[in-house]
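Novice: could you look at this predicted model? Sequence included:
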Amino acid sequence: MENMHILFWLLKDIGWCMIWKPLGLSMIIPTLSIAVLITWRTRDIKAELAHNLAIVFWITANSYWMISEFFGFDTVHVWGSITGKHMALLPFLSGLAILLYYYLVQKPQELRAAQVATL
């Protein structure tokens, strides 16, 4: 499943790079669906959950950015100097926030709990 996920992701990005809208757009749903499924299946492992959630947000941001370029609203000003493309920062930053929480809060707690358990 993970290998198929990479294939779909590459096809989506090739479609974006080559401005092949049908290929790029048609690969969003399978790429995102498999990422969500992988995330669901690994939800019991906190490290995997954090990283896979970050990937879901990354694919979401990446797909939105591609759509904004395909449909020409990437340079449209939404608010002040923020353009349609900049709106992709919301899911990018969400994924980053999840990883920061994991590495700054969750993982240190896990390491402390493991040290206490070995005493």
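Specialist: Looks like it came in fine.

Novice: for the rest of this, base every contact and every neighbour count on C-alpha atoms.
Specialist: Will do.

Novice: ends of stretch 66-82, what's the gap?
Specialist: 17 Å (C-alpha to C-alpha, to the nearest Å).

Novice: buried sites along the biggest helix by length in the chain?
Specialist: Scanning the chain for the longest helix, with DSSP state H as the assignment, gives helix 46-70. Neighbour-count burial for helix 46-70, with 16 or more other C-alpha atoms under 10 Å as criterion, is recorded at 47-70.

Novice: what residues sit buried inside stretch 21-28?
Specialist: With burial defined by 16+ other C-alpha under 10 Å, the residues of stretch 21-28 counted as buried are 21, 23-25, 27-28.

Novice: just those: which are in helices?
Specialist: Those of the buried residues of stretch 21-28 lying in helices (DSSP H): 21, 23-25, 28.

Novice: distance of residue 81 from residue 87?
Specialist: Residue 81 is 11 Å from residue 87, by C-alpha to C-alpha.

Novice: kindly apply the preceding question to residue 42 instead.
Specialist: Using C-alpha to C-alpha, residue 42 is found at 28 Å from residue 87.

Novice: then residue 17?
Specialist: From residue 17 to residue 87 the distance is 20 Å (C-alpha to C-alpha).

Novice: here comes the other one, which I'd like you to weigh against the first:
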Amino acid sequence: MENTHILFWLLKDIAWCMVWRPLGLAMVVPTLGIAIVIAWRTRAYASELAHNLAIVFWITANSYWMTSEFFGFDTVHVTPTITGKHLALVPFLLGLGILLYYYLVTKPRENRAATATL
């Protein structure tokens, strides 16, 4: 499943690069769908879940950014300093936040618990 996921992701990004809208938009569904399934399947392992959720948010941000360019709202100003493309920062930052929480809170807690049982 992970290998198929990479294939869809590459097809999406190649379509974005080549401005092939139908293919790029079509590849969002399987790319994001498989990423969500992978995250769900790894939910019992905090490390894997955190990284896979970060990937889900990365693909979400990446897909939004691609869509904003395809439909021309990437340069539209939402505020005087924020354009449509900048809104992709929301899912990018959510993914980063999940990883920061894992590395700053969850992993140290796991390490302390492992040390306490020795």
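Specialist: Cool, the structure landed. Given the structure is predicted, the values throughout are model-derived calculations rather than measurements.

Novice: tm score of chain vs chain?
Specialist: Laid over one another, the chains give 0.99 as their TM-score (TM-score structural alignment, normalised by the length of structure 2), with 118 aligned residues with a C-alpha RMSD of 0.4 Å.

Novice: what's the separation between residue 107 of structure 1 and residue 46 of structure 1?
Specialist: Computed with C-alpha to C-alpha, the distance linking residue 107 of structure 1 and residue 46 of structure 1 is 9 Å.

Novice: list of residues touching the helix or strand that contains residue 115 of structure 2?
Specialist: Per DSSP states H and E: residue 115 of structure 2 is located in helix 107-116. For helix 107-116 of structure 2, the surrounding residues in contact (C-alpha atoms under 8 Å, 6 or more residues apart in numbering) are residue 47.

Novice: 10 Å - rerun?
Specialist: 46-47, 101-103, 106 (C-alpha atoms under 10 Å, 6 or more residues apart in numbering).

Novice: from the chain's centroid, how far away is it?
Specialist: Relative to its chain's centre, helix 107-116 of structure 2 lies at 28 Å (C-alpha atoms, centre = their mean, to the nearest Å).

Novice: again, but for stretch 103-119 of structure 1
Specialist: Distance of stretch 103-119 of structure 1 from the chain centroid (C-alpha atoms, centre = their mean) equals 27 Å.

Novice: who's in contact with residue 20 of structure 2?
Specialist: 12-14, 70.

Novice: same deal with residue 2 of structure 2?
Specialist: Counting by C-alpha under 10 Å, 6+ apart, residue 2 of structure 2 has contacts 34-35, 38.

Novice: which residue numbers in structure 1 go with stretch 2-9 of structure 2?
Specialist: Mapped onto structure 1 using TM-score structural alignment, stretch 2-9 of structure 2 spans residues 2-9.

Novice: excluding chain neighbours, what is closest to the residue nearest the centre of structure 1?
Specialist: By C-alpha atoms, centre = their mean, structure 1 has its centre lying nearest to residue 58, at 2.0 Å. Using C-alpha to C-alpha, 6 or more residues apart in numbering and skipping residues adjacent in sequence, the residue nearest residue 58 of structure 1 is residue 92, 5.6 Å away.

Novice: and that neighbour, which of the three is it?
Specialist: The local conformation at residue 92 of structure 1, judged by DSSP: H, G, I helix; E, B strand; the rest coil, is helix.
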